[in-house]
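[1] coords below, sequence missing:
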């Protein structure tokens, strides 16, 4: 009788674990606060046209008006309602953060997977590329990219992603180094499963936990970089962003404090929310935690 190999059973029921993770996340103090902050910001970004009393280009009757019942956050130097600008700015700032973090995951994840799974010459080449990018100061890399290609919004996301992807690459590389020799991967090779299946169905789901945490941290870094570029006047002038509002506020620090305080507060709240969310995920993923789901292996 001839024997045939069967595909190895999944090491865990991933769907059940992720469902448990979501529930446990809301049971953590930091994770729950971070999730509420991010959820609120997402709703604000989506509903900005409904919530904002004015459009971004609409000018009101007075410029540099202080916060009042009519203008909650005051107005800027040309009479635009700052509250409306903050709401619309959430769209571009969040999009830069999430878009750059996901793009960094795509680039860094691909290189980390290739280096961690195939090893040998592929690993040597990929690791040298990662080290090259890590030696370059992040802000200088982004400034050079903006200077060469302009401050188009999508090019800005690409430039920020290229500056932060080495973090994702090293993280995924380390996870693949650890997991590629595990028993369930060896069983998949013996069963004759393809390299693609082993990478994407066996190893990658088990490497996802720290990567998810890193995405949240990368998004906060990306938002800060975009805010810094906006403060220097290098953001896309066609879109409202919190960094761009800080750039305009520089000349009115003494006479109109609200022009810098409210955009700065929005950036701080968003970054704090992302970091609290990442802390909550860390607690959930920590096998030593009473709420932890442990490893997926």
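    Here it is on my side, so go on. Being a predicted model, the structure only gives us computed values, none of them experimental.

[2] okay, CA-based contacts and neighbour counts for the rest of this
    Noted.

[3] Contacts only, for residue 151.
    For residue 151, the contact set (Cα atoms under 8 Å, 6 or more residues apart in numbering) comprises 234, 235, 236.

[4] Show me which of these is closest to residue 221.
    Nearest to residue 221 among the contacts of residue 151: residue 235, at 15.8 Å, using Cα to Cα.

[5] Just give me how far the helix or strand encompassing residue 246 sits from the chain centre.
    If you go by DSSP states H and E, residue 246 is part of helix 242-249. Averaging C-alpha positions (Cα atoms, centre = their mean, to the nearest Å) puts helix 242-249 21 Å from its chain's average.

[6] before we move on, what about stretch 248-265?
    Per Cα atoms, centre = their mean, the centroid offset for stretch 248-265 relative to its chain is 26 Å.

[7] Would you mind listing the buried residues in that stretch?
    By 16 or more other Cα atoms under 10 Å, the buried positions in stretch 248-265 come out as 248, 249, 256, 258, 259, 260, 262, 263, 264.

[8] Helix, strand or coil: sort out the third one for me.
    I take that to be residue 256. Following DSSP: H, G, I helix; E, B strand; the rest coil, the label given to residue 256 is coil.

[9] Please name the nearest non-neighbouring residue to it.
    Take residue 256 and drop its neighbours on the chain: the residue closest to it by Cα to Cα, 6 or more residues apart in numbering is residue 64, 6.3 Å away.

[10] Who are the contact partners of that neighbour?
    74, 75, 76, 77, 78, 79, 256.

[11] and if you look at residue 280?
    Counted by Cα under 8 Å, 6+ apart, residue 280 has contacts 25, 28, 29, 30, 31, 32, 34.

[12] related to what we said a few turns ago, narrow the contacts of residue 64 to those that are buried.
    74, 75, 76, 77, 79, 256.

[13] which one of those is nearest residue 168?
    When the buried ones among the contacts of residue 64 are compared against residue 168 (criterion: Cα to Cα), the nearest one is residue 76, at 39.0 Å.

[14] That closest one touches residue 66, doesn't it?
    No. Residue 76 is beyond contact range of residue 66, at 9.1 Å (criterion: Cα atoms under 8 Å).

[15] In three-state terms, label residue 166 for me.
    Per three-state DSSP, residue 166 ends up helix.

[16] how much space is there between it and residue 211?
    13 Å (Cα to Cα, to the nearest Å).

[17] Compare neighbour counts for these two and give me the winner.
    residue 166 (25 against 19; other Cα atoms under 10 Å).

[18] want to compare, so here's the second one:
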């Protein structure tokens, strides 16, 4: 309990943590209140096209080429972008942790087989592989989320494998084995909690990368046309970027801020969890 308290104090003393929390709180508030402030279809035409930000108080961020409210799109887009980032990261962490933990714990031919599998996936250009997957199975929100998770797990697997190989010979693991603990208990209750700190920053990077990857897919026209994400808004505005640059700049700035906030939180959590970096 005392260790948790010291970690929390280190986290709260970190200015980066507060900055990341404030930005993420704002983004989460946007996502949570999108249906309250903008209950209609965010892709519905509600005004004249190309109203610039501040030109009409009813539409603070203006309208796009079809007369859609940019503010409504930004609020609803926060939901989609955060969903893709969190869910695809969860898929990536689940697969990568299982592969890395099993290989690193058992070693031998099991480790060799899983290592070769990880290397085979990692040698593929991940973004091109993702484009192929999305093109084959149609660009839906589910397909994009699953695809990002499926092409991102090798990095997690290699990290977890390295941690398990380092920890499997420690005294607490040997003691658990001598007590007859089953393998699954040693893996998930003894070793994995001690391997979590290095995964914290990696998780934040995965979430941020997933948001950026979805934006890149949408920019290429491979986003889900039935939902509005920040990436989709950037893609819709690329044709008029010289005359109505705000259509791409507004969601682009939000993506940058969100990615920065996630990375700041990840670094702050890592500093708090690692006593060597604390004060």
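    Done, it's in. Please read these numbers as outputs of a predicted model, since none were measured by experiment.

[19] Widest-spaced pair of the buried residues of stretch 248-265 of the first structure?
    256 and 264, at 13.7 Å, using Cα to Cα across these.

[20] ok so, going back, out of the contacts of residue 151 of the first structure, which end up buried?
    By 16+ other Cα under 10 Å, the contacts of residue 151 of the first structure give 234, 235, 236 as buried.

[21] re earlier: need the contacts of residue 64 of the first structure in TSV (columns: secondary structure and distance to residue 105 of the first structure).
    Shown next, in TSV, are these (DSSP: H, G, I helix; E, B strand; the rest coil; distance: Cα to Cα, whole Å):
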residue	secondary structure	distance to residue 105 of the first structure
74	coil	39
75	strand	39
76	coil	37
77	coil	39
78	coil	40
79	coil	40
256	coil	40
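
[22] So which of those residues is the closest to residue 286 of the first structure?
    Among the contacts of residue 64 of the first structure, and counting by Cα to Cα, the member closest to residue 286 of the first structure is residue 74, at 44.8 Å.

[23] what's the helix or strand for the residue nearest in space to the middle of the first structure?
    Centroid check for the first structure by Cα atoms, centre = their mean gives residue 219 as the closest residue, at 2.3 Å. Element membership of residue 219 of the first structure [criterion: DSSP H and E] is helix 208-231.

[24] Between helix 242-249 and that helix, find me the angle.
    If you take axes from the mean of the first three to the mean of the last three Cα atoms, to 10 degrees, helix 208-231 of the first structure sits at 20 degrees to helix 242-249.

[25] What's the match for residue 99 of the second structure in the first structure?
    For residue 99 of the second structure, the aligned residue in the first structure is residue 111 (criterion: TM-score structural alignment).

[26] in the first structure, what residues pair with the helix or strand harbouring residue 17 of the second structure?
    Assessed by DSSP H and E, residue 17 of the second structure sits inside helix 15-37. With TM-score structural alignment applied, helix 15-37 of the second structure matches the range 29-51 in the first structure.

[27] Buried residues, the matching stretch. List them.
    Those would be 30-35, 37-38, 41-42, 44-45, 48, for stretch 29-51 of the first structure by 16+ other Cα under 10 Å.

[28] which of those residues sit farthest apart?
    30 and 48 (26.5 Å).

[29] Check the alignment and tell me where residue 72 of the second structure lands in the first structure.
    That one, residue 72 of the second structure, aligns with residue 84 by TM-score structural alignment.

[30] Likewise for residue 195 of the second structure?
    Under the alignment by TM-score structural alignment, residue 195 of the second structure pairs with residue 207 in the first structure.

[31] distance of residue 30 of the first structure from residue 86 of the first structure?
    25 Å.

[32] ok, now residue 212 of the first structure?
    On the measure of Cα to Cα, residue 212 of the first structure and residue 86 of the first structure end up 28 Å apart.

[33] so who does residue 274 of the first structure touch?
    34, 38, 216, 217, 219, 220.

[34] 10 Å instead?
    By Cα atoms under 10 Å, 6 or more residues apart in numbering, residue 274 of the first structure lies in contact with 31, 33-35, 37-38, 213, 215-221, 268, 280.

[35] Translate it into the numbering of the second structure.
    Residue 274 of the first structure maps onto residue 262 in the second structure, by TM-score structural alignment.

[36] ok so that match is a helix residue?
    Yes. Assigned with three-state DSSP, residue 262 of the second structure falls within a helix.

[37] how close does it sit to residue 189 of the second structure?
    From residue 262 of the second structure to residue 189 of the second structure the distance is 27 Å (Cα to Cα).

[38] so how far is residue 200 of the first structure from the aligned partner of residue 176 of the second structure in the first structure?
    Under the alignment by TM-score structural alignment, residue 176 of the second structure pairs with residue 188 in the first structure. Counting by Cα to Cα, the gap from residue 188 of the first structure to residue 200 of the first structure is 12 Å.

[39] of the two, who's got more company?
    Each of residue 188 of the first structure and residue 200 has its neighbours counted (other Cα under 10 Å); residue 188 has more, 21 against 12.

[40] List the buried residues for the one helix or strand that one maps to?
    Secondary structure assignment for residue 188 of the first structure, by DSSP H and E: helix 183-190. Within helix 183-190 of the first structure, the residues that qualify as buried are 184, 185, 187, 188, 189, counting by 16+ other Cα under 10 Å.

[41] on that earlier part again, same check for the contacts of residue 280 of the first structure, but in the second structure.
    Of the contacts of residue 280 of the first structure, the ones still in contact in the second structure (both residues aligned by TM-score structural alignment, their matches' Cα atoms under 8 Å) are 25, 28, 30, 31.

[42] pretty sure the third one is touching residue 276, no?
    Just to be clear, that refers to residue 30 of the first structure. Yes. With contact defined as Cα atoms under 10 Å, residue 30 of the first structure reaches residue 276; the gap is 5.0 Å.

[43] what touches both of these two?
    residue 282.

[44] In the second structure, what stretch matches the helix holding residue 246 of the first structure?
    Against the second structure, helix 242-249 of the first structure falls on residues 230-237 (TM-score structural alignment).

[45] To what extent does the matching stretch diverge from the first structure after superposition?
    Mean deviation of stretch 230-237 of the second structure from its aligned counterpart in the first structure after superposition (mean Cα distance after the TM-score superposition for the first structure): 0.8 Å.
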